[in-house]
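In: coords please:
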Amino acid sequence: MGHAADHAELDLQLKGYGLTTAEITYRMPDSPSLLQTYVWQAYDLAPHFPELEKFLDFWHRTLDGPLHSVRYAHQRLIGPSEWRNLSGVWRLQ
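Out: You can find the predicted model right below:
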């Protein structure tokens, strides 16, 4: 990843976004008795998960495989107590 992508991810984390991973189980369109799994991962905001909701809406509108179930995990990578803004640095030699 480039520097811009690294900064974009850090900006999201500082805004409260955490890493969300979803395991999406769906039925095969040609063989509904068979289940397939798809793993989706993105930065998202708990507890409403707007990014995951957008993806699942896209799935319903665009893809043929009907959803069977969705399991997800979410972890904030930077918490409020882990980040402090520094206004200056003192260097002693």
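In: for the rest of this, base every contact and every neighbour count on C-alpha atoms.
Out: Noted.
In: test my guess that R27 contacts Y38.
Out: No: the criterion here is CA atoms under 8 Å, and R27 misses it with Y38 at 11.0 Å.
In: so between those two, which is more surrounded?
Out: R27 (18 against 10; other CA atoms under 10 Å).
In: may I have the residues that are in contact with the more buried one?
Out: 33-36, 65-68 (CA atoms under 8 Å, 6 or more residues apart in numbering).
In: now show me the structure for the sequence below, then we'll compare the two:
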Amino acid sequence: MPRTTPESDVELMLKGYGLTTAEFFYRMPDHRHVLNSYIWQDYDLAPDYPRLFGFIEFWQEKIEGPLHSVRFTHRKLIAPGEWRNVVGEFRLH
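Out: Sure, this is the predicted structure:
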């Protein structure tokens, strides 16, 4: 599922998005007994994962290799307590 607005990665993280990585196991179209894997990664919102599920729907509609299984992980890269506005900086030698 493509992004509808061009936002930077930092803007997405500040809006609560985290990095989602999924590994798709699928059967080869011509050899159904052979499994192959595909890695997908994008910024997504937990717990609904609209981009991940949008990609799964795209796969089921457009890709010939039927899905066997999907495993994924999600990590917020910026937590609310980790971001702060720095107004000044002091250096001591």
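In: quick one: TM-score?
Out: Remark: TM-score between the superposed chains equals 0.84 [TM-score structural alignment, normalised by the length of the first structure]; 87 aligned residues with a CA RMSD of 2.1 Å.
In: the first structure: strands as residue ranges?
Out: If DSSP state E is used as the criterion, the strands of the first structure fall at 18-27, 35-44, 67-76.
In: output the ones you listed as JSON lines; include the columns distance to L92 of the first structure.
Out: Shown next, in JSON lines, are those (distance: least, CA to CA, whole Å):
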{"stretch": "strand 18-27", "distance to L92 of the first structure": "37"}
{"stretch": "strand 35-44", "distance to L92 of the first structure": "39"}
{"stretch": "strand 67-76", "distance to L92 of the first structure": "35"}
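In: any idea which of those strands is most buried?
Out: Highest mean neighbour count among these (mean count of other CA atoms under 10 Å): strand 18-27, with a mean of 18.
In: gap between it and the chain center?
Out: 9 Å (CA atoms, centre = their mean, to the nearest Å).
In: now do that strand and strand 67-76, the angle between them.
Out: 170 degrees (axes from the mean of the first three to the mean of the last three CA atoms, to 10 degrees).
In: any idea which of the strands of the first structure gets closest to L52 of the first structure?
Out: For those, proximity to L52 of the first structure was assessed by CA to CA; strand 35-44 is nearest, at 7.3 Å.
In: how big is the offset of that closest one relative to the second structure?
Out: Averaged over the aligned pairs, strand 35-44 of the first structure sits 0.4 Å from the second structure after superposition, using mean CA distance after the TM-score superposition for the first structure.
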